[in-house]
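structural data only, the sequence is not supplied:
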């Protein structure tokens, strides 16, 4: 990799307004996909009341989660292989078609199928948007911009339930899905007009069979947990058959993954204790989080009679608690380098919060509920990001991307199971409690209709009202009580989680992981570029950085001349005016620094054009090497000498981060002018 190739890559990237327009469209598309995991939560009671099918309620959430989780590895690798722009546009179209069809759904079966289609597109939106950032943003700035994309997940987590409730109250539940269409079309048009078809192409052996098998065993187990105890007995032939078939598919999947050229999840990862324990804990966290998000709105709207919008407001303490602890734990880990304490503390907090939620009833105060929801969110935030850090820190470089994806994969699968199990428990317990109420209920009374319109109870005697509300409260209490053992198992597992001394790259925060809103698929290369980019943001000020590099390389030049030499070496030839514009100074102000290079024979000046000489290129290579060695200290233990790809990442970032756009500080008061003219 030569400096001029790096410079050409940078020149192909959008600049200024075009860059911000592209990033805005990408963030908008990702926001839509992330919102659709949480926005339906507060609309679920109304949807079930309108379409019927209380027993299938969980599948409205589960279908989206499973489709998005299973499809993200395919989108990621297809994007690497065929280019991301067209695939990103394709994923937007699929998502919009799914959204429109969801809004038009006439029954629960149609809605579930269309939600799966929507999830298929949503998986592409999330993984490709993050990948495209690497195509359009210079390496030194990627950490900053990817941090903005991580914040999108936080916004989606906080605003999703609130927006869903607002649409139900002011329009209809159909608009929870319709709203995606105009916004998505806007993002599609902007991407088509502004996003360049850039990015390197990388050949892959795509693991289609592994993907199909994952979907097979996940759907089989989720169906078993959904139907057991409701449609069929736990030991009935259909349930036993689903469990056995899923177990067989898991066995076949492991065999296929062992032989696949590029498996979705290398089986060797499952033998790593940190990864396997981290994934198991992540499963438990996803189980609790998505289950709570799905059934708390039902409790609030039915048992406490609040509007869908207000039920979203009531969930804000949970989201804010998750936000605070996620950001706070990340900062503490970066400062002290210790991470095990957070899941050890977070999982019992989750278990306690779930138990306290199981004690809520129709008489609970708003303050009491808010404190319990905030406690649950606080516990979740302490665990989610830390599990990603733990596995990234423990695995080898070749498994870095797969390990990161694997932990988020198990969290999403845990969410699918959590929603399914919670749904089964809720339906089963509600049916039992309603049966107990049969003597006092009027003929033909349908308790599920209360979910969409709690005011229906107003027409019945107080005895009926209190009985139905108590039945709902008890049923949802059972849901949270069943989740307590899952969180408790997660707590026990955290004690066996081995704490490995934290690498520098593992101390960088990825807020997208902290909020747990989306499955992640990044290669080891992309993961390392993100971490190093974040670490480069902590570099000393530009003036000090170039002074250090000059001294370390034995180059007797001021910082401004070092910067100019790196820039000219990357451009090969550049006019004095263009160089001054890049430096952010007037051409007269920067001339003395270039004069030094001309006097030393590093740069040749002719008719206002500056060109690198052979000796100048040799000195620039010394500077690039010093920068590369400095970055290599951040990846100590990753063995770049054993991984050519990692060595290439270091070389690219070293060259790309020197001689980039300056703000005028580097070419501050410097050497005396030599009298030469540009």
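Received the coordinates, thanks. This one's a predicted model, so the numbers in the text were calculated from it and none came from an experiment. Numbers count the residues shown, from 1 in each chain.

can we go C-alpha only for contacts and neighbour counts from here?
Fine.

so who does residue 455 touch?
Residue 455 is in contact with residue 305, counting by Cα atoms under 8 Å, 6 or more residues apart in numbering.

same question, residue 247
Counting by Cα under 8 Å, 6+ apart, residue 247 has contacts residue 217.

from residue 221, how far out is it?
Using Cα to Cα, to the nearest Å, we find residue 247 at a distance of 9 Å from residue 221.

and for residue 9?
With distances taken as Cα to Cα, residue 9 is found 47 Å from residue 221.

more neighbours: which of those two?
The residue with more neighbours, out of residue 9 and residue 221 and counting by other Cα atoms under 10 Å, is residue 221; that gives 20 against 17.

how far away is the residue most central in space within the chain from residue 31?
The centre of the chain sits closest to residue 512, judged by Cα atoms, centre = their mean, with a distance of 3.8 Å. Separation of residue 512 from residue 31 (Cα to Cα): 12 Å.

nearest residue to the residue nearest to the centre of the chain other than its sequence neighbours?
Spatial nearest neighbour of residue 512, chain neighbours left out: residue 150 (3.8 Å); criterion: Cα to Cα, 6 or more residues apart in numbering.

where does that neighbour sit: helix, strand or coil?
Following DSSP: H, G, I helix; E, B strand; the rest coil, the label given to residue 150 is helix.

want to compare, so here's the second one:
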């Protein structure tokens, strides 16, 4: 395929990913307003994000397994339909619980789009060529990530936050048509399939119990850390994880083939992906919250203020993707990305409500560049070393652990933020009391707002109260970013020890055909050796059996000349 044919084939995939990213990011700048309007608290805010990440993580390996068994084009179209319909339904939410439910269904579609786009790219592009096209995907994702919060902020300020959930529908219809018209894949060999349903249930149970425990334990509306609920949830997660491992070892078609962990590249890439997920999803969630709750920005302003992070992601993914494709060297850029992840996470843990915004922008750029250098390239190097018939499950495996890392990271960071804010609010009760009393006839209204436990809308607050709340949330959010630092260090260590395997120039389809050709050659050679050993054929005059060159042969008794 020439460059134009590749772009035509990828156009539907790119637009599908754009829809996925747009529908996910369009609500990021308006989420504090949404939770405020639905009377939700910090736990609800965290779970609106975590629900999507959780179902994305759980469904990603399922979609990857299905991609190795069924028509990949149809699966991709199905993922678009599930994602967009659930996104549109979320626009009708009347309470946080309803919103969380539809966001969970949204994650199922997002998992399919993330996993299948990587698998389909491997079908039509070699790892060496895939770098620059992954950079193109990164650029589109960056545009959606920049445009999403801006568009969401404008829609929220102009017509209300519900329009955030409807905006992706027309784009999704165009994406479906493009995929149908431009994406043509070689038919896969039909075979009897077996879906690991027990593994799906056990994996869902293990991850869900862990996240629910992290989100609720230790909160004012939850239960203490040292309680019977903790023992039940943690114990249940451990048992479900052990059962999942046993089932995967025995399953005919395992959801996550544990044998893949024998591949050193896959194992280390998984470890590195977990930290990338924490940095990527944690930043997208809590930076928007920082802009609105710690700096009093409106949704539109918050979208504008997060541009430096997206700029870092855009520049790094496009430029590094092109460089890797041109020169074939990937490891130095992954190491640099790991260093930038550490730098970005640590510096963001030092921000306050009055930190110079130029410094905050620099910190965001560093984190974005680290994510841009590592996110897609970790999938790339795994696809480069895995077997062609395992490309789906290998790609989705890395994506799964990245989503899982992001899910756990957001849950832990959200729980740390909620606990920190609660403690700081208690410490500053005297100041809050004085500020409220100075508001005159509006004192009762603002006291009721704070006592409700709902997420505040800081941009509407009086200055005396706003300064205190901004400082409290700034300290809480910077504290939550500190949690990401040790994970970033582990990620860098894993990247350093990745085997430096050169990128090959064959597509996944070509590798499969080459494998079949090698098998056929070996079979012919073995057959000739058997015939020679049994004296059915005697090679006497330099006959080249593999090439069929002419030569003299003695025929076995009873045979006839041809």
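All right, it came through fine. Values in this document were obtained by computation on a predicted structure and should not be read as measured data.

helices of the stretch 401-550 of the first structure, residue ranges please.
In the stretch 401-550 of the first structure, the helices defined using DSSP state H, counting those that start in this stretch lie at 449-452, 462-494, 511-515, 524-536, 542-553.

mean shift of the shortest one relative to the second structure?
Once the two are superposed, helix 449-452 of the first structure sits an average of 6.9 Å from its aligned residues in the second structure (mean Cα distance after the TM-score superposition for the first structure).

show me what contacts the spatially closest residue to residue 476 of the second structure that is not a sequence neighbour?
Leaving aside its chain neighbours, residue 476 of the second structure sits nearest to residue 417 (4.9 Å; criterion: Cα to Cα, 6+ apart). Residues near residue 417 of the second structure by Cα under 8 Å, 6+ apart: 476, 477, 479, 480.

need the counterpart of residue 417 of the second structure in the first structure.
In the first structure, the residue paired with residue 417 of the second structure is residue 426, using TM-score structural alignment.

just residue 368 of the second structure next, same as before
Aligned partner of residue 368 of the second structure by TM-score structural alignment: residue 377.

and its match, which of the three is it?
Here residue 377 of the first structure is helix, with the state taken from three-state DSSP.

need the contact list for it.
Residues in contact with residue 377 of the first structure (Cα under 8 Å, 6+ apart) are 317, 318, 319, 320, 321, 322, 323, 350.

of the residues you listed, which is the nearest to residue 562 of the first structure?
Checking the contacts of residue 377 of the first structure against residue 562 of the first structure with Cα to Cα, the nearest one is residue 323 at 42.4 Å.

number of nearby residues for that closest one?
Neighbours of residue 323 of the first structure under the rule other Cα under 10 Å: 24.

what does residue 544 of the first structure give?
Applying other Cα under 10 Å, we find 13 residues neighbouring residue 544 of the first structure.

what range in the first structure does stretch 159-171 of the second structure sit on?
Against the first structure, stretch 159-171 of the second structure falls on residues 171-183 (TM-score structural alignment).

measure how buried residue 429 of the second structure is and give me the count.
Counted with other Cα under 10 Å, residues neighbouring residue 429 of the second structure total 11.

what residue of the first structure takes the place of it?
So residue 429 of the second structure corresponds to residue 438, using TM-score structural alignment.

can you tell me how far its match is from residue 432 of the first structure?
Counting by Cα to Cα, the gap from residue 438 of the first structure to residue 432 of the first structure is 10 Å.

ok, residue 563 of the first structure next?
In this structure, residue 563 of the first structure and residue 432 of the first structure are 75 Å apart, going by Cα to Cα.

quick one: which of the two has more around it?
Legend: neighbour count by other Cα under 10 Å for residue 563 of the first structure and residue 432, higher for residue 563 (31 against 13).

please identify the helix or strand for the more buried one.
Here residue 563 of the first structure sits within helix 559-571, counting by DSSP states H and E.

what about the helices in the stretch 101-250 of the second structure?
Secondary structure of the stretch 101-250 of the second structure, counting by DSSP H, counting those that start in this stretch: helices at 127-158, 169-182, 197-216, 228-250.

Throw the ones you listed into CSV and include distance to residue 106 of the second structure, thanks.
As requested, the helices of the stretch 101-250 of the second structure are arranged in CSV below (distance: least, Cα to Cα, whole Å):
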stretch, distance to residue 106 of the second structure
helix 127-158, 16
helix 169-182, 13
helix 197-216, 16
helix 228-250, 24
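
of all those, which one is nearest residue 290 of the second structure?
helix 127-158 (14.0 Å).

which helices and strands does the closest one pack with?
Contact here means 3 or more Cα pairs under 8 Å, 6 or more residues apart in numbering; DSSP states H and E; on that basis helix 127-158 of the second structure packs against helix 3-25, helix 299-305, helix 307-327, helix 357-385.

okay, those helices in JSON lines with distance to residue 436 of the second structure next?
As requested, those are arranged in JSON lines below (distance: least, Cα to Cα, whole Å):
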{"stretch": "helix 3-25", "distance to residue 436 of the second structure": "35"}
{"stretch": "helix 299-305", "distance to residue 436 of the second structure": "25"}
{"stretch": "helix 307-327", "distance to residue 436 of the second structure": "35"}
{"stretch": "helix 357-385", "distance to residue 436 of the second structure": "29"}
